Structure formats: C-alpha cells, structure tokens
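*Asks:* pasting the sequence and the predicted model now:
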Amino acid sequence: MTAATAADSKQKLDAALETGNPRKIAQAAMAHIWPLFDKHYLDLIHAIEKIPLSLLENYPVLWILHRVNPVLAHKRTPFKPHLNAETVKSMTTDEVDMLTLAQMIAFRYSGDVTAALAYASRLADRIRSRGTGFRERADGPLWFYHQQIGSTMLAAGETGPALTELAASAEIGQIAGRPDARRLALSRVALAHAKRGSLEEAERVLAELPQLPEPCAPYSEPTRFAENTAAALIGVERMIDDIDPLLAKLDSFGSLQVTWPYGLLARTRSLLARKRPDEALECVHLARDAHTEQHGSLAIDVMNAATIDALWALGSKKQARAAAFRTEQKGFLETSAAIRLAIADDKLDFAETHLRRLSEQRTLAPAQHTERIILSAWLSIAKADSIDPTTAQRVAHIVQRGNSRRILSQIPQEVLSSVRCELDDSMHPTFDVSVTGITHVMVQTRPTLTTSELRVLTALKRELTTAEIAAQLHVSPNTIKSQLRSVYRKLSCSNRAEAIQTGLTLQLISVDDDNR
C-alpha cells in the first residue's frame, strides 16, 4: 500500500488493466486501495470485476468490494478471510489495518456480528496504540475506519459506543475538509439517536445535513438510507399520521446496508401500532428469508420482538408464548415484548423478574428507560390495581413529551386512566390532550381478579340476581354491587353479558362450571 495521490493511483491501475493480467490488476488495486476507493470508486470496482473469484479470495479487501460477493454472502458458505501468521508479519501496519477492516466487514456481511465486533475492537485498538503517516493524512482513511467501527456497533445494536466512533469520524471529516465524510458519519449519528429515543437530538442532526453537499459513490447510498431511516423511526415513535411516505424510502428487506435492521424496526413497529400484525409478521418472514440468523445482532432482536407482538395480536397465543418464554438470552426488544405478553397473560412473576433485571442495567438508552417505566406502571396495575404517585408522575411526563406515543399504544387504556387519577386536577387538561388519538393495541389483556370477584363473575354465568349472589356468598347486596363495578372496570365491560363473554374468552371462567 502506497501513499500515492489519487491521480497517480488511477494511472497505476490503468497500466495494470492494459496488461490484462488479473494478478497485476489485483496487486495494483491493493497497492493503491484507499485513494482508488475514496476517489475512483467506480473505476476500482470495474477493475476488481476483471479478477477471477479464485484469485480474488487471496485479496480479502478486494473480495469485499466485489459487488456480487456481499450479495451472496448469506446464500452460500460465508467468506471469512483469514491469513496465516507469517503472511501477516510481512505486512505493513497500514496493510494490516486494511485487512482487519475487510475482516470486520466480511463477518458483518455473513451475519456473524459477534465476530465482526471482535475485529472492530481489534481495529480500534490498533488506531489507539499506533499511528501511521498514511492513516492520519488529511486524505487518509482514519475517518473511514472510525465510521466502519461505529457502523458495526450499530449492527449489534450498541448505539452508545457507536455514537462515540461516529462522532470521531464526523470530526475527522471536518478537520480533513471532507464534507462527504462528515455527512455520512452524521447520518448514522442521527440514526443512533433515533433508535435510542433522543428524538430531538436526532432531528437536530438531520436538520444540519442538508447544509452539506450530497456525497458521491461509494458514500451516497449509505448516507441516504441512514437519513431516511432516522426520519422514519422518529415518525413511528411519535405516530405521525403521514408515516407511509417515510417508510417507502427505507432500504429493502434484502439490503446489505447497516441500516436494514433499523428499517425493519420502523416498519414492524408502525404496522403493529396500526393494528396490522399480519403485515408485520410478513416483514419478519421476508427479512429472515433474506438474511442469516444474526445472533448477537440488532436484526435478530427486532425480528424476535416483532414476532412475539404479531403472533399475540393475531390470536396465536400458544405460538406467542413459545416465542416469548424461551430460556435463551434475549436482547432488550425481545425482552420487553416478552414482558408485555407476560403481563397480558397474567404471568406476573415472569414480568417482575425480567423488569427487575432491566432496571439493574446501567446502560439503558432513553427509550429503554421510558419503556421500563411504562411497563412497571402496567405491572403495578395488574398486580395491585393501583399505581404509586411517583410512577404516575413519571408516566405523565413521558406522555406530555409526545415522543413515546407508540410505546404508550402497547399498553391498555386502563393504565393511563389510573395514571390520570393520581394527577392533580390542574394536570388533567394537558394530559388529556397528550393522549388524544392513541389507539391501544394490547386490548385483550388477562386481568387479575380477586377471589371474591371471580366468585361474582362465576355467579353471573349462573344467571343469579344480585340478591341471590349476596345470599350465596354471605355478604351484603352493596358489596356485590361494588365487586361488580370492579369486575366491569377490569374487563372493560358495561353489563353482565359482556362480562361473561370476556371472562370466557380470557379463560377466567370455564364453560364447564356447574350450576350449583
């Protein structure tokens, strides 16, 4: 690898192409890989495609750039570039940097995000431990290394560390006078903020980007998709009315962009919030068909969480339970989906245990803190039919900010009603305006009835009058009336017939109850 100018590098590549010798082409491309990639991308790609694949496998960096190989990475045995120790010893520091970069990207393409993270850490360590004149030149690849390390962290869902790397990339791009580098890095900064729930910060970054010029190949498409995906995630979380045009700009299910799991997240969340679980499940199926199971990745977390929510909403409760209550380690999205299902399914011990584990984590993003608070409020209602004033105030603050309308749509209306009851009367008008238009998708909850309430519900099925129920249970008619009101409220019903039907649907009472 040389420090030649882009023009000199292009001349050397052209000379190799004139020989028609694939090995010479490969050697020339590798010797000038960064200036060719950065300034003569299309010419480099054209040259690489003249090299036979059998030879290309000896040049991992070139293999990564061949347009067909990443596309096929999930269709055949993954390409995992390794070189023997003796070969690596003969390489310069800059050549090992580039090899490590290629290894990181190759593993990311093949779906092994855990291995990709290991190479990202290795490259980051190399950057910290030793500098090189080539790497740190104004026209060098340092900004790109940071950008790719951050992008690999995004693929793993590690948005906090990703922000650090991407911010470094943006600053180096600024120092080097590279607005295209800065725009690419900032587009992914906006994406990370949107995923974390820092929506105002994501919007601020997105507003800055149009002031920078449109990047050219190879940076134009990644930049565009990152910007579009960040905007879509913001719209989905706020549940804006005109979300479909934003979703239409996302990359496809088979995309190789780092942004594709974030696009899948935006699509499935929007569809579930709009009560279209069958379409959300189809999105998951398409994504699974297009990609390998990326264990340790954001992608698998998104797919598993959406599957649980969609199956439950479709009434496939047995399948939803099987997906939610697996013993395997879960990501945050899958864990929160399992907790929602557990509360709705009256498996409160499971919900409480996993919520406690979430609360013990010190690295939760703002959106994750928000979801934990809302789920805790719902669990409190499910367990004790009450909510403490502190939690109610926290939920009210979340409601009034307006950034979490989608999350609020995942819980029953009664939770927000209970929150409202704990607020001062002066707060009611603002609270009511903030919750206007939220459609709650988790409506078929399985509430917890007290023993006395279950007896009353069973007695309703026997068509007993209030007086007869009171006499049978040895309490006053007023007590039965009070318990009936509580049953109606918990089951979201207004009369006996509805209460009986809901009780049967939720398996609170059985069709086989005797009529004694």
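*Replies:* Sure thing, it's come through.
*Asks:* from now on I want contacts and neighbour counts done on CA atoms only, so please keep to that.
*Replies:* Noted.
*Asks:* what helix or strand is Arg321 on?
*Replies:* Taking DSSP states H and E as the criterion, Arg321 maps to helix 317-324.
*Asks:* got another one to weigh against that:
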Amino acid sequence: MERAESTTETPAADPGERRLFEEAWSQLETALAEGGPDPASEVARRRWFDLIAGPVPKRAAPLRRLPAEELRDHPLLALLAGLDDPAAQAHRVGGLLRAGEASAVLGDPARRVRRIDRAIVLLDQAQVQLGLGRTQGAAAAARAAATELEHLSAADVRNVATVGGLHSRLGATLLYSGDPGKALTTVERGLAYAHPLDPAAGLGNVAMLALLHAGNGDGVEARRHILTARSHAVELRRDNVVLLNVADAIVALDALDPVTARARLRDADPDLRTTPHWLPFVATMATAELASGHPGRGLAHLEESVGRRGAEARSLAARGALSAVRAQLELALGHPASAAALLERDAPPPVDAALGTARVELALDRHGAALQQLRSISGALLSTRQRAEAAALEAAVLLRFANEERVGRAVDHLGAILEGSGNLLALSLLPAADLERVGRQLTAHGYGEGLAVNRLRPLIPDVNPDIILTARETAVLAALLDHPSHSAIAAHLNVSINTVKSQLRSAYRKLGVSNRDEAIAVALDRHVLVERE
C-alpha cells in the first residue's frame, strides 16, 4: 500500500489543495513585498495550513532572504523559511533546528509572541518530537499548544481555518503520543470555533472525531461524523480523506466486512512516509488482513510499514498502540507464546494489556488466569470496544467451568453490549471452540438473529498449549509406551518406584489427564515426547 519512494519534494495532494497553496503563497509574497513582515505574518496566521500544503522550500526563498532579526521577531515567517521536504531524510534534522530556534524565541520574555503564533510553533515542535519517537516531548508540546488555544484573543479567533486546523492536528498528535482522552477534548473544542458560514474550517475536527469514535467502537457516532464530513467532500483536505476512510474501514471490520474495509483503505492510499495518520492506517490494514483470513500477510505488511517509518514507529507509544493487533495476528498464526511476549515487551495501555493477556490465557486453557486479568480492569473506565471484548472473553471463560445461572448473566450482558455496538469483531477474536459455545448461548438467549450469529467466523484457531515436561518427566512418560507397570519403568530407568510415581503425577497434571491411556494419547497428539533443544 505504500507509495513509491520519491526524490522530489512532496507536492500538494490534489488540484484543489494545490490551487489553495499557490493562492496563499501569492498573497504572502504580495504582502511581504508591499508591506513587509507584519502583513505577511497576518497572511500566515490566516492561511497557515494552505501555506504548508505543498512544496514549501521552493516558495520560501523570499523569506530566507529576510534579516535574521526580522525572522526572530516574526516566528511564523521563520518557521516557513525553515520548513523542508517532509519526505526527505533532512526533514528531521531541519525539524530539530527549527525546534531549538523556536524554543529560544518562545522563551524570550522580551519578545511578545501572539498566542496563535505560539500554538503554531508548538504544534511544529510536537510533530518534530513525534517523528523522532520522543512521544513524551510531543505530548508536552501538544498540551502546551492546546493551552494557548484556550486563551486566544478575539483577533486570533477570527483566523477560523487555522484555529480549526490546529485543534484537529493537535488532537492527532495527542492521540498518537498516547493521550486519547486529551485528544478527544481538544478535537471537540475545535468544533466550537468553527464558523457556521465556513464549515470547511471544522472538517478536520469532524474527521478526527470519526476516527476517535470508530477506534472506541462507537460505530453509530463514527458514521454520523463520516456522513457530515463527506457532505463537504470538495472542501476536504487529503489527510482528512485518509482519516475518514480509516474510520469507515474500522466500522466495516466491526461488522465483519473485510471486503469493504480493504476497499476503503485502498481509497485512502496515504504516503506512509509523511502522513501523520500512518498508525491507525497500518493497524487497520493488519486487522483487515486478519479478518480476511490472512494473518501472516497482515503481520508481514505491518512490520514492513513499521520498518519504513523509522524512529517514530519504534517509540514506546507506537509499539504499545500496535501491540494488540500484533498479538492477535500471532494468536491467529498459532503462536500464543509470541503474543504474550509482545504484550509484555511493548507495554500497551493497562486495559489493552489486560484484555490481550486474557485472550492469550484463554487460548492456553488457563481459565483462572484469564479471569484474573479481566477482574483487574473491572473498575476501569472502558470504551465501548473494550467493554465488548471484556464481556466476550468473560462469557467464554465462564462457559468452560461456571454454573448455568452465572453463565446466563454473562451472556445476557454480552448480548446487550453487542446489540448496542454491533461489534461482532469482539466475538470473532475468541478461539474457535469458545466462539462456537458463545454463539450457541447468544442464540439461546434470543440474540442470535439480531446479531447474525450465523455469520460469525473464528479468526483465532484453537491452540494446543505448548506442554514443556522436564527431562525426567519425559523419560518416565516415554517408558509408559513399553512398560505398563511402575516397577518395570523404575527398573528400566534405574530409579525408585516413588520417583516414577512422583514424575508421572507431575506429567499427568501438566497434560490435564488422569490415567495412563489418556497420558499416552495426549502426549502423542501434542508431540510432547519429541526431543527439544
């Protein structure tokens, strides 16, 4: 899905954006030539996101000819003069230089920098930090920019398009640096600044809300925002189109429609080197491959995309955000140990970590451990998606050992959540045998037809847990094949009868069996007598 490498500057995304880009730069150059840096800065405040929608370095030559002192007094012009091609490797170095210079200007009490200018400069700093994988620095800069936006003057608020764009892009930066709560607040506040006569100014926030609600599993809200944004399709920026297509794909996957999801992702077609929204795109594409029955391909594409993104993809926040889908892909490939290791290594948010670990424990037949993980988040504030996954896992666990009344309550709770959210993906992420049991119970409780349970298909196969026996347990168990009595085994291995009994009890417990014939059958079926390194 990634576009081909390019050695040229990234152009504006489409003819509409290219026209706005050229128009904005013509205005800025005219203002600079006729009035100097002050009116040019006013153009920058009013049309900031049009000015950076194309190859800025080619148009910024007049700004680079300004005296250094004038650039320091006009931070937006200095920022434009220092921008470089986001697809080039030098972009990160240039970003660091800009961030250092901007910090000096913002921290100088002798320079009175307008709040909207400070917000724009802080947004640039946040995006630079995020691109370098410094998620804590990115989140701090984004929160500082959001604070500036809360105290804008009336004159600054009149720059409607820039104020709206700042909120949506700060929301994205906060989301991808691991602060989804602040992201939602920032984006919602951005809609309050949108002028009713200029709906395009708020479209970025509408698109971000669509993604946030889709990610939370609130499909109805996500669709509402998608429809609102697409009713102004002509005015949508390229990044907003990416957001809407990813949100649409997530909603389709929740309804177990990977064909539509893949089509939406193909339509999005972002440049993964430069788009700020690479993270949800990559995660959703991997989930679409999983839902299509191709977990291996999903994992390969995910790792390839992550490798191309560089330091940002290696950050703790990015790894944590991708850990859930990575673990699901490993489980679908029959690798529960790898899934568990990923969840431990990549430190997802606590709720996601508990849900992912519970899913692994369920696959390994560790019912008590799975239930313990679910109990650890019983008091947490969960999103709709997390509630659906937790309820599905709990019903699956209880169906393995609990009494009928307790199971009935859990299944009824699950059915009510799924009726409201339509999130069938939460069910399909159960191991195959558990999905069959849960599906039967949902039908028995009257939820089968409404949820179209007959359409469910398992994405996670039943996994025979890896059974690791000690060398002595393996030897005693292997001797069972040829020696029917404890005394014969003891003589063959030159050990005491009590040792044989002790080792067999331990091996039976690990195999989950209670007698010789069952032990031999399970051992042969699961290849536990094969010599291991």
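*Replies:* In hand now; what should we look at? Since this is a predicted model, take the numbers as computed values, not measurements.
*Asks:* overlay the chains and give the TM-score.
*Replies:* Once the chains are laid over each other, their TM-score by TM-score structural alignment, normalised by the length of structure 1 reads 0.73; 454 aligned residues with a C-alpha RMSD of 4.4 Å.
*Asks:* beyond the helix holding Arg321 of structure 1, next helix or strand please.
*Replies:* The first helix or strand that comes after helix 317-324 of structure 1 along the chain, using DSSP H and E, is helix 332-344.
*Asks:* that next one to helix 317-324, inter-axis angle?
*Replies:* Interaxial angle, helix 332-344 of structure 1 versus helix 317-324 (axes from the mean of the first three to the mean of the last three C-alpha atoms, to 10 degrees): 140 degrees.
*Asks:* and helix 332-344 of structure 1, how far from structure 2 on average?
*Replies:* Here the mean offset of helix 332-344 of structure 1 against structure 2 after fitting is 2.8 Å, by mean C-alpha distance after the TM-score superposition for structure 1.
*Asks:* after that helix, next one along is what?
*Replies:* Counting by DSSP H and E, what follows helix 332-344 of structure 1 is helix 348-360.
*Asks:* buried residues in the helix or strand that comes right after that next one?
*Replies:* Sequence-wise, the next helix or strand downstream of helix 348-360 of structure 1 (DSSP H and E) is helix 366-384. Neighbour counts over helix 366-384 of structure 1 (16 or more other C-alpha atoms under 10 Å) mark 367-383 as buried.
*Asks:* what does helix 366-384 of structure 1 contact?
*Replies:* 195-198, 332, 336, 339-340, 343, 346, 348, 351-352, 355, 358-359, 386-387, 391-392, 394-395, 398, 404, 407-408, 411-412, 415, 418, 447-448 (C-alpha atoms under 8 Å, 6 or more residues apart in numbering).
*Asks:* if we use 6 Å, what do you get?
*Replies:* Defining contact as C-alpha atoms under 6 Å, 6 or more residues apart in numbering, one finds that helix 366-384 of structure 1 is touched by 196-197, 387, 415.
*Asks:* mean distance, that helix to its aligned residues in structure 2?
*Replies:* Looks like 2.1 Å for helix 366-384 of structure 1 (mean C-alpha distance after the TM-score superposition for structure 1).
*Asks:* now what about whatever helix or strand comes next after that helix, what contacts it?
*Replies:* The helix or strand immediately downstream of helix 366-384 of structure 1 is helix 389-401, counting by DSSP H and E. Outside helix 389-401 of structure 1, the residues that touch it by C-alpha under 6 Å, 6+ apart are 419, 422, 434.
*Asks:* again, only this time at 10 Å
*Replies:* 238, 370-371, 373-377, 380, 386, 404-405, 407-408, 415-416, 418-424, 427-428, 430-435 (C-alpha atoms under 10 Å, 6 or more residues apart in numbering).
*Asks:* tell me the buried residues in the helix holding Arg321 of structure 1?
*Replies:* Neighbour-count burial for helix 317-324 of structure 1, with 16+ other C-alpha under 10 Å as criterion, is recorded at 317, 320-321, 323-324.
*Asks:* also stretch 392-411 of structure 1?
*Replies:* Result for stretch 392-411 of structure 1 [16+ other C-alpha under 10 Å]: buried residues 392-393, 395-396, 398-400, 403-411.
*Asks:* next: stretch 65-73 of structure 1.
*Replies:* Buried residues in stretch 65-73 of structure 1, counted by 16+ other C-alpha under 10 Å: 65-66, 69-71, 73.
*Asks:* repeat for stretch 250-268 of structure 1
*Replies:* In stretch 250-268 of structure 1, counting by 16+ other C-alpha under 10 Å, buried: 250-253, 255-268.
*Asks:* now stretch 273-292 of structure 1
*Replies:* For stretch 273-292 of structure 1, burial by neighbour count (16+ other C-alpha under 10 Å) applies to 273, 275-277, 280-281, 283-284, 287-288, 290-292.
*Asks:* in these, find the pair that's most separated.
*Replies:* Maximum pairwise distance among those (C-alpha to C-alpha): 28.0 Å, between Lys275 and Thr292.
*Asks:* could you dump the buried residues of helix 317-324 of structure 1 into a markdown table and include distance to Thr152 of structure 1?
*Replies:* Shown next, in a markdown table, are those (distance: C-alpha to C-alpha, whole Å):
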| residue | distance to Thr152 of structure 1 |
| --- | --- |
| Lys317 | 35 |
| Ala320 | 31 |
| Arg321 | 32 |
| Ala323 | 27 |
| Ala324 | 27 |
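*Asks:* between those, which sits nearest Thr77 of structure 1?
*Replies:* Checking the buried residues of helix 317-324 of structure 1 against Thr77 of structure 1 by C-alpha to C-alpha gives Ala323 as the nearest, at 28.1 Å.
*Asks:* what does the closest one align to in structure 2?
*Replies:* Residue correspondence to structure 2 (TM-score structural alignment): Ala323 of structure 1 is matched to Leu342.
*Asks:* please report how far its match lies from Thr357 of structure 2.
*Replies:* To Thr357 of structure 2, Leu342 of structure 2 is 10 Å away according to C-alpha to C-alpha, to the nearest Å.
*Asks:* mutual contacts of these two, please.
*Replies:* Shared contacts of Leu342 of structure 2 and Thr357, counting by C-alpha under 10 Å, 6+ apart, come down to 324, 327, 336.
*Asks:* turn these into JSON lines, including distance to Leu244 of structure 2.
*Replies:* Compiled in JSON lines, the shared contacts of Leu342 and Thr357 of structure 2 are given as follows (distance: C-alpha to C-alpha, whole Å):
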{"residue": "Ala324", "distance to Leu244 of structure 2": "22"}
{"residue": "Ala327", "distance to Leu244 of structure 2": "26"}
{"residue": "Pro336", "distance to Leu244 of structure 2": "33"}
